[in-house]
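Asks: How does the following fold in three dimensions:
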Amino acid sequence: MKEIKITSVLQIYDSFDELPEDIQDLMKKSMEIRDKAYAPYSEFLVGAALLLENGEVVLGNNQENACYPSGLCAERTAIYYAGANYPDVAIQKMALTAKSLKYKLVTPTPPCGACRQAIAEYEVKQKTPIEIYFMGETGKVVKSSSLSNLLPLIFDNSYL
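Replies: Next comes the predicted model:
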């Protein structure tokens, strides 16, 4: 038997104000789209803003449905829109923010497992990492230089 150790490296910003200006702008866009999310059941709003290699910014928010599996997270809404409309343009950065209508969310909220897998697919497809910044409504912001820090053992097309 052999044991391996997997390490993730993340950067933590103490507040939104510590972010580089370009990331603040991207995060502001994710906050604006977050507040337009359709989340009548969970009352948990999520916004995603993607910066593409060509300078375009693609937005997405979570869309719920009374038939729960039929909804879609903000990250996948944005990434699939980017894939459909800009299929050959790399995603460089992703800003995510979450907010609860039930309580003040101050914990940085990372993508769920399904969204991590979708982001992994695009990193593999474009052969470059995607910087991911995530936060709650306020408070600390976490930066990952690649999805591989959040999902180190990805399942990709090499297994198929």
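Asks: can we go C-alpha only for contacts and neighbour counts from here?
Replies: OK.
Asks: can you give me the strands in the chain?
Replies: 10-13, 44-52, 57-61, 91-100, 131-135, 141-144 (DSSP state E).
Asks: To compare against the first, here's the next sequence to fold:
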Amino acid sequence: MQEINIPTKLYSYKQLTELPLPIQNLMNQAVAARLKAYAPYSNFQVGAAILLKNGTIVLGSNQENAAYPSGLCAERTAVFSAGANFPNEQIIAICISASSTLKDTLEPIPPCGACRQSLLEYENKQKNNIPIYFMGKAGEIIQSPSVKNLLPFTFREESL
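Replies: The predicted structure is shown next:
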């Protein structure tokens, strides 16, 4: 048996104002997108904002459906929209805000596994890391310099 260590670095910011101004703006747009989420079943709203190299910001919010699992998470809504509308544009950063409408969610909420895999596909496609920032309703923000940090054992096109 051999032990495998996977080193990773994440960064913690105590509040939004500690982030660089462009990322603060992007996170504020993720918060605004979160408020537009359609989440009548889970009462859990998520918003995502993606900054493209050309300066465009693509937004997404989770969209639920009574016929689970027909809905779609905010991160995939945003990244699929970016891929469909700007297929050759590099993703510079992604911000995510998530919160329950039933209680204050103040700890950072990372993307689910399906979203991590989908975001990683775009990181692999562009051959550049995508910094990802995530938070709850307010408070601490976690930054990962790459989606790979959140999903270290990746399923890639070479696996097929």
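Asks: want to throw the strands of structure 1 into CSV with distance to residue 67 of structure 1?
Replies: Formatted as CSV, the strands of structure 1 follow (distance: least, Cα to Cα, whole Å):
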stretch, distance to residue 67 of structure 1
strand 10-13, 35
strand 44-52, 16
strand 57-61, 18
strand 91-100, 20
strand 131-135, 27
strand 141-144, 32
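Asks: which one of those strands lies closest to residue 156 of structure 1?
Replies: strand 91-100 (17.7 Å; Cα to Cα).
Asks: which residues are contacting that closest one?
Replies: By Cα atoms under 8 Å, 6 or more residues apart in numbering, the list of residues contacting strand 91-100 of structure 1 from outside reads 23, 26-27, 30-31, 34, 43-53, 75, 105, 108-110, 122, 129-137.
Asks: mind running it again at 7 Å?
Replies: Residues from elsewhere that reach strand 91-100 of structure 1 (Cα atoms under 7 Å, 6 or more residues apart in numbering): 26-27, 30-31, 43-53, 105, 109, 130-137.
Asks: Equivalent analysis for stretch 147-155 of structure 2, please.
Replies: 8, 116, 119, 120, 130, 131, 132.
Asks: And for stretch 51-68 of structure 2?
Replies: Residues outside stretch 51-68 of structure 2 that contact it (Cα under 7 Å, 6+ apart) are 30, 33-34, 36-39, 45-50, 71-75, 77-78, 82, 89-94.
Asks: Report the buried members of the residues you listed.
Replies: 30, 33-34, 36-39, 45-50, 72-75, 77-78, 82, 89-94 (16 or more other Cα atoms under 10 Å).
Asks: just so I have it, where are all the helices in structure 1?
Replies: 21-34, 74-85, 113-126 (DSSP state H).
Asks: Those: which one's closest to residue 141 of structure 1?
Replies: Using Cα to Cα, these put helix 21-34 closest to residue 141 of structure 1, at 10.0 Å.
Asks: From residue 9 of structure 1, how far out is the closest residue to residue 17 of structure 1 other than its chain neighbours?
Replies: Excluding the flanking residues, the one nearest residue 17 of structure 1 by Cα to Cα, 6 or more residues apart in numbering is residue 24, at 7.5 Å. Residue 24 of structure 1 sits at a distance of 21 Å from residue 9 of structure 1 (criterion: Cα to Cα, to the nearest Å).
Asks: can you tell me the distance between the two ends of stretch 122-139 of structure 2?
Replies: First-to-last distance for stretch 122-139 of structure 2 - Cα to Cα - comes to 28 Å.
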